[in-house]
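Trainee: my questions are about this predicted structure, shown below with the sequence.
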Amino acid sequence: MNPQHQALLEQFRDYLEESEQWEPIKDTQEDTQEDTQDEQKIDLFTLFSELSALKNEVKHESRQLKEALSRFGELFDTLQRNQQRLERAQDEVQQTGRDAKIEAQREILLEILDLRDRIESNEQFLQSHQPGWLHRMNSREQQFQDDLQQGLEITLRNFDHLLQHNNVIPIATKSTPFDPHTMRVEAVEQRPEQSDGAILGVVRSGYLLNGETLRTARVIVNKLQENNSK
């Protein structure tokens, strides 16, 4: 066999050997692709199963969330109603406290007014009192009376300042008609020169507290007789 033929045989033998080596590799690649496809099928099935379970879990949690929101709404409504009841109760307590405070204030102010009336009565008595000549001759007694009257006047001014500070003002009776809401008839007189219902005098002064009647004024009212003609 010549060298050329020998070289061709060796090349052909090498080709066969290479062909035998490529076949198993081809089979291995096909097996690998099949395994990969199977794994992909398994992974997709697992994925769909997990997604389905997740969907059911989300639905379940959504129902629980709706129930929780519903219960929370009921609790919130109950809390709001209780809060409103508490606010009303607090308002009632505050109103009761205010009413009690106002009533206590009225009682104290009425006592102050009674005390002021007594002091004013004594001051008017000293002012209108005319001592005899023997008393006027005694300078010490006259000075004592003057000092006493001056002290009563100062005390009355202090009372008036205290009343004014607490929004207590006297009821106007001069040149005003009779007002049944703030006045009470103590006596009736007949003076033709005065209009019917005119205030002729004040027996006891009346006062207003914050614009409302604290103590009614006792007054003397002019009452004209009507001429009944047939």
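Mentor: Cool, got the structure. Numbering: from 1, shown residues only.

Trainee: CA only for contacts and neighbour counts going forward, please
Mentor: Noted.

Trainee: so for residue 159, what's the nearest residue that isn't a sequence neighbour?
Mentor: residue 116 (6.9 Å; Cα to Cα, 6 or more residues apart in numbering).

Trainee: what about the one you found, how many neighbours?
Mentor: Here the count is done by other Cα atoms under 10 Å, and residue 116 has 19 residues near it.

Trainee: try it against this one:
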Amino acid sequence: MSDSENWKEKLCREFREWLDYLEEEPLPLEEDDSAPDMLTFFCELAALRQEVGLQTRGIRKNSQEMQETLSVLKESLANGSSELKTVLQEVKSQIPQTRSMAEDTVLSELIRLREALSENVLQFSQRRLCGLFASRKDAAMLQEAQRNQELLLKKADDILRRFDVAPVAEIGDAFNASEMRAVTSVKDAEVPPGCVSKIYMQGFRRKEKLLSAAEVEVRSL
């Protein structure tokens, strides 16, 4: 219950008590300035009605403002929900692209590792133990190390193949400037002019995307 309603009830109660008092003990005929009169009561009652009216209008105004605020808040939440849904859709649409970029980064590192392994395999294949101090044990260790390097190279190639990564250059292929870099050129080679005669470093592509360019030797035209 509001303060204005408590005040109204209190005033009515005091008025009833005053009426009861008049019935029990009538006031003397002479006027008493301290005794309440009907004019004062009606003035206070009019003031009370005016205050109640003002408070009622204030409550209605506050209620209307609250409704407007709730409406704005509801609209804001709806817009926020729509924007959040749009952001989530954008993030979801970018997931495949982000995954592909991450895979390309890892595959590029694997390609560099693969090239290092390929170089090691080549060096091991050219190494021979000879002389009086070359034992069978040392030769067996060299062969075991070579097999391990070849096995690692094969595993790297298998991984690249599973991700649709393929080499871009082969001996005898026509030189392709978009995927190859000509390091040197030779006049005499067992390939047609303008073709790759030697591969210094292999390049790789993933489907239609170039991951690394090949460094090659080309027979001049």
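Mentor: On my side now, so go ahead. Here the structure is a predicted model, which means the values were calculated and not measured.

Trainee: fetch the TM-score of the aligned pair.
Mentor: The TM-score (TM-score structural alignment, normalised by the length of structure 2) is 0.57; 143 aligned residues with a Cα RMSD of 2.6 Å.

Trainee: returning to what we had before: tell me the secondary structure at the residue mapped onto the residue nearest to residue 159 of structure 1 from structure 2.
Mentor: Residue pairing (TM-score structural alignment): residue 116 of structure 1 is matched to residue 114 of structure 2. With DSSP: H, G, I helix; E, B strand; the rest coil as the basis, the three-state label of residue 114 of structure 2 is helix.

Trainee: show the contacting residues for the most centrally placed residue in structure 2.
Mentor: A centroid search over structure 2 (Cα atoms, centre = their mean) returns residue 91, at 6.1 Å, as the residue closest to the centre. Counting by Cα atoms under 8 Å, 6 or more residues apart in numbering, residue 91 of structure 2 makes contact with nothing.

Trainee: quick check: stretch 47-55 of structure 1 aligns to which part of structure 2?
Mentor: Alignment of stretch 47-55 of structure 1 against structure 2: no match, by TM-score structural alignment.

Trainee: and that stretch, what's buried?
Mentor: Buried residues in stretch 47-55 of structure 1, counted by 16 or more other Cα atoms under 10 Å: none are found.

Trainee: ok, which stretches of structure 1 are strands?
Mentor: Remark: strands assigned in structure 1 by DSSP state E are 168-170, 183-189, 199-204, 207-209, 212-215, 217-222.

Trainee: right, so these: which one is the most enclosed?
Mentor: Among those, ranked by average contacts under mean count of other Cα atoms under 10 Å, first place goes to strand 217-222 (a mean of 23).

Trainee: other SSEs contacting it?
Mentor: Counting contacts by 3 or more Cα pairs under 8 Å, 6 or more residues apart in numbering; DSSP states H and E, strand 217-222 of structure 1 packs against strand 183-189, strand 199-204.

Trainee: mean deviation, the longest one versus structure 2?
Mentor: Strand 183-189 of structure 1 differs from its equivalent in structure 2 by a mean of 1.7 Å after superposition (mean Cα distance after the TM-score superposition for structure 1).

Trainee: for the shortest one, same thing?
Mentor: Between strand 199-204 of structure 1 and the aligned residues of structure 2, the post-superposition mean distance stands at 0.6 Å (mean Cα distance after the TM-score superposition for structure 1).

Trainee: residue in structure 1 paired with residue 124 of structure 2?
Mentor: Aligned by TM-score structural alignment, residue 124 of structure 2 pairs with residue 126 of structure 1.

Trainee: with that, I have no additional questions.
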